[in-house]
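Novice: using only what follows, build the 3D model:
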Amino acid sequence: MPDVAQAADDTRQGLIDQVKSHQKASSGFQKTWHAYCDAHGDGVYDPARHKVQFLEEFLKTAATKNADVKGSKRKRKEVTCSGSGSAASRSRSRARRRRRHGKGRRRAHGRRHRRDRRRRDHRGRRRRKLRRKRRSESSGSSEVSDLPSRATAIKGAERAVAAAAEELERLKANPDVAVDEPALQQKQKEEMKVALQALQSEAEADVQAQVQEAKDKLAQEKVSRMIEAEEKLDQAIAERLKEAEDKLRQEAQGRIDEAQKQAQARLEEIMADAKPKIEASWADQIKDLEAKAKAARAAANAFTKKE
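Specialist: Below you'll find the model as predicted:
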């Protein structure tokens, strides 16, 4: 018995590894697996959580689809090969027509040929780039968690509840039927556990996304508020500087006016004090001049009398 159980486990593990390796190798296989799980496996993408029968049926279905695709490709190739003779004859007729035409036509054809070749090269580069992009996407998507979507998990839970309700109704309708209640309860518990795990994982993902969105929004709001605060601070500083400059200008102008008034008053005071002195000095000088003039006249009179 242990050998049989070990063989069954090895078979199941081999099927699981086969499904995982095919998913990593081909994005189309991965899409087929997800679609099959959504349709028949309650949206559970992890192969380790499915039974051997489920995995075998999926691999048979995938092999059948692959064979159909290969057959269609082979048919298209045969059709292409069968039409190659007519293409060759057309190319020969075109060559004959080109030879009949002159050098100008050959040059024009050469230009068209080079242009078509550039276009083909461009299309080839685009196709290669697109293939590389798809490969990178497929390799990146293979590392994505095998958790089902929320809608699929809800549908799976609803199906499990409906199946349990049907089983309960059947038991109520046929109470005499012998039922393995522990096994049934265990099965229902496992189904509910799977559904609850899927819902829990989806809820955690939603919470993390909302938290990240809130963090990003707070960071953006913080940056915008900091910018707004800096602008307001610059504006307030400019206003204060302008007010201080106007105040200093007013104070300086007031001091200049006051100094001018004081200087004018001092000048008037000095002039008022100097005016009597100037007048007195002028009177003394006038008296001296009159005395000198009088002495000169007396000397002149005396001189005239002597003669």
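Novice: CA only for contacts and neighbour counts going forward, please
Specialist: OK.
Novice: the helices in the stretch 101-250 of the chain, which residues?
Specialist: Read by DSSP state H, counting those that start in this stretch, the stretch 101-250 of the chain holds these helices, from start to end of the chain: 103-141, 150-173, 181-306.
Novice: of the ones you listed, which is nearest residue 6?
Specialist: Checking the helices of the stretch 101-250 of the chain against residue 6 by C-alpha to C-alpha gives helix 181-306 as the closest, at 22.6 Å.
Novice: packing partners of that closest one?
Specialist: Using 3 or more C-alpha pairs under 8 Å, 6 or more residues apart in numbering; DSSP states H and E as the contact criterion, the secondary-structure elements in contact with helix 181-306 are helix 150-173.
Novice: just how off-centre is the helix it packs on within its chain?
Specialist: Mean-position distance between helix 150-173 and its chain equals 43 Å (C-alpha atoms, centre = their mean, to the nearest Å).
Novice: and the angle for it with helix 181-306?
Specialist: With axes from the mean of the first three to the mean of the last three C-alpha atoms, to 10 degrees defining the directions, helix 150-173 sits at 150 degrees from helix 181-306.
Novice: could you also give me the structure for this second sequence? I'd like to compare it with the first:
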Amino acid sequence: MKTNNSILFSIHNIYKDLTSSERKVADYILKNPLDVTDITIEILSEYCKTSISTVSRFTKKLNLENFYQLKLLIAKEFINPSKINSSNIENLDFNNLQTYSDIATINANILFKSIEEFDEERFEKVISSLSQKKNIYLFAMGTSGTLAVEAWNKFTRLGVKCFFTLDFHSQLLQASILDENDVAIIFSHSGINKDILNLVDTIKKTGAHTIGITNFSKTPFETSVDICLSFFNSYNIQNELTGLVSRVPLLLVIEAIYKTLGTKFYNEKLKDSYKEIFNKRSI
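Specialist: Below you'll find the model as predicted:
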């Protein structure tokens, strides 16, 4: 883009020239800008009840190359609003061999920042809750679903009764039937997604304990759950938390929970059981 105006301002400028389907995309982005940074083009098209090609045409009308570029601009605007420079995004060379090094450096910086913000007291409360409850239920939507899948794999290996379904409508049904013997872990990248906040309200009515895992502090999500592990103040962080980098701190905390719970749950019986399964599957 050839202007220093915000991307949301640009959307407003072209709104009158959009088709009815493209306006659905514009309306969703204007109402949920930060959520867009954490979803795929396929998911956005589903939310807007339109097609992937419509979203692509919408990004072209903003003079952007693709949906990924749009997500970068939105992330830059919300996470580091004082340093918006859309010309930098336009000039990115996505085929440059330097890309790998840049991504690795950003992820390393994010990890070191997450160590500084780590709340040991909250982490201990999370471990205590998970150790005392009978069942663990995982909830997430969009790309955060990959975090829940990773957590399910880790916790199940410990012999913990852990449940997760990728379909969000099924998650809503599951959320309504929990009880005080259950603990719910809810993942949210932004901490402001309305659907996730409604889901938390549903869970809390059942008496189940709620644990939130998110990137950003001081959000409605953080205050809605019983315990929340968060890492960054969205107005201070200097790098765009999109793509892989948005999930790195959350994957790290899943691994930390897994290692800590392992000292409580893992035993020789489980070890022998997994060894037997592995031997049956191996040639």
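Novice: now the TM-score, please.
Specialist: Here the TM-score for the pair of chains, by TM-score structural alignment, normalised by the length of structure 2, is 0.18; 91 aligned residues with a C-alpha RMSD of 6.7 Å.
Novice: need the longest helix for structure 2.
Specialist: helix 244-265 (DSSP state H).
Novice: any idea which of the helices of the stretch 101-250 of structure 1 is most buried?
Specialist: Taking mean count of other C-alpha atoms under 10 Å as the contact definition, the stretch among these with the greatest mean neighbour count is helix 150-173, which reaches a mean of 16.
Novice: quick revisit: CSV please, covering the helices of the stretch 101-250 of structure 1 and showing distance to residue 29 of structure 1.
Specialist: Compiled in CSV, the helices of the stretch 101-250 of structure 1 are given as follows (distance: least, C-alpha to C-alpha, whole Å):
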stretch, distance to residue 29 of structure 1
helix 103-141, 10
helix 150-173, 19
helix 181-306, 23
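Novice: the one residue sitting closest to the centre of structure 1 and residue 230 of structure 1: what is the separation?
Specialist: The central residue of structure 1, meaning the one whose C-alpha is nearest the mean C-alpha position (C-alpha atoms, centre = their mean), is residue 216 at 11.2 Å. Counting by C-alpha to C-alpha, to the nearest Å, the gap between residue 216 of structure 1 and residue 230 of structure 1 amounts to 21 Å.
Novice: tell me where the stretch 151-283 of structure 2 has strands.
Specialist: Along the stretch 151-283 of structure 2, the segments classed as strands by DSSP state E, counting those that start in this stretch run 162-163, 182-188, 209-214, 227-229.
Novice: please identify the most buried of those.
Specialist: Mean neighbour counts were compared across those using mean count of other C-alpha under 10 Å; the top stretch is strand 182-188, at a mean of 25.
Novice: so which elements touch that one?
Specialist: In terms of contact count using 3+ C-alpha pairs under 8 Å, 6+ apart, strand 182-188 of structure 2 is assigned the packing partners strand 135-139, helix 145-157, helix 194-204, strand 209-214.
Novice: and the second one with strand 182-188, angle?
Specialist: By that I understand helix 145-157 of structure 2. Going by the same axes, to 10 degrees, helix 145-157 of structure 2 makes 150 degrees with strand 182-188.
Novice: can you give me the buried ones in helix 145-157 of structure 2?
Specialist: Burial within helix 145-157 of structure 2, assessed by neighbour count using 16 or more other C-alpha atoms under 10 Å, is assigned to 145-149, 151-152, 154-155, 157.
Novice: list just the one of the helices and strands packed on strand 182-188 of structure 2 that sits closest to residue 109 of structure 2.
Specialist: Proximity to residue 109 of structure 2 (C-alpha to C-alpha) singles out strand 209-214 among these, at 17.7 Å.
Novice: circling back to that earlier point, for residue 67 of structure 2, which of the helices and strands packed on strand 182-188 of structure 2 is the nearest?
Specialist: Closest to residue 67 of structure 2 of those is helix 145-157 (C-alpha to C-alpha; 20.0 Å).
Novice: relative to helix 244-265, how tilted is that closest one?
Specialist: Relative orientation of helix 145-157 of structure 2 and helix 244-265, computed by the same axes, to 10 degrees: 10 degrees.
Novice: give me the helices and strands touching helix 145-157 of structure 2, please.
Specialist: The elements that helix 145-157 of structure 2 packs onto, with contact taken as 3+ C-alpha pairs under 8 Å, 6+ apart, are strand 135-139, strand 162-163, strand 182-188, helix 244-265.
Novice: single out the most deeply packed of these.
Specialist: A comparison of these by mean neighbour count, using mean count of other C-alpha under 10 Å, puts strand 182-188 on top with a mean of 25.
Novice: distance from the chain centre to the helix or strand hosting residue 16 of structure 1, please.
Specialist: Under the criterion DSSP states H and E, the helix or strand holding residue 16 of structure 1 is helix 2-25. From the chain centre to the centre of helix 2-25 of structure 1 is a distance of 42 Å (C-alpha atoms, centre = their mean).
Novice: go through it and flag the buried ones.
Specialist: Neighbour-count burial for helix 2-25 of structure 1 [16+ other C-alpha under 10 Å]: 12, 15-16, 19-20, 23-24.
Novice: between the helices and strands packed on strand 182-188 of structure 2, which gets nearest to residue 20 of structure 2?
Specialist: For these, proximity to residue 20 of structure 2 was assessed by C-alpha to C-alpha; helix 194-204 is nearest, at 23.9 Å.
Novice: how much does the closest one deviate in direction from strand 182-188?
Specialist: With the same axes, to 10 degrees as the criterion, the two stretches helix 194-204 of structure 2 and strand 182-188 enclose an angle of 170 degrees.
Novice: and residue 28 of structure 2, how far from residue 45 of structure 2?
Specialist: Taken as C-alpha to C-alpha, the span from residue 28 of structure 2 to residue 45 of structure 2 is 10 Å.
Novice: so which of those two has more stuff around it?
Specialist: Of the pair residue 28 of structure 2 and residue 45, residue 45 is the one with more neighbours under other C-alpha atoms under 10 Å, namely 19 against 15.
Novice: which residues touch that one?
Specialist: Applying C-alpha atoms under 8 Å, 6 or more residues apart in numbering to residue 45 of structure 2 gives the contacts 25, 51-52, 54-55.
Novice: which one of the strands of the stretch 151-283 of structure 2 lies closest to residue 268 of structure 2?
Specialist: Each of the strands of the stretch 151-283 of structure 2 was scored for nearness to residue 268 of structure 2 using C-alpha to C-alpha, and the closest is strand 162-163 (20.0 Å).
Novice: so which residues make contact with the closest one?
Specialist: Contacts to strand 162-163 of structure 2, defined as C-alpha under 8 Å, 6+ apart, come from residues 135-138, 152, 155-156.
Novice: how close does the residue nearest to the centre of structure 1 sit to residue 209 of structure 1?
Specialist: From residue 216 of structure 1 over to residue 209 of structure 1 (counting by C-alpha to C-alpha), the distance is 10 Å.
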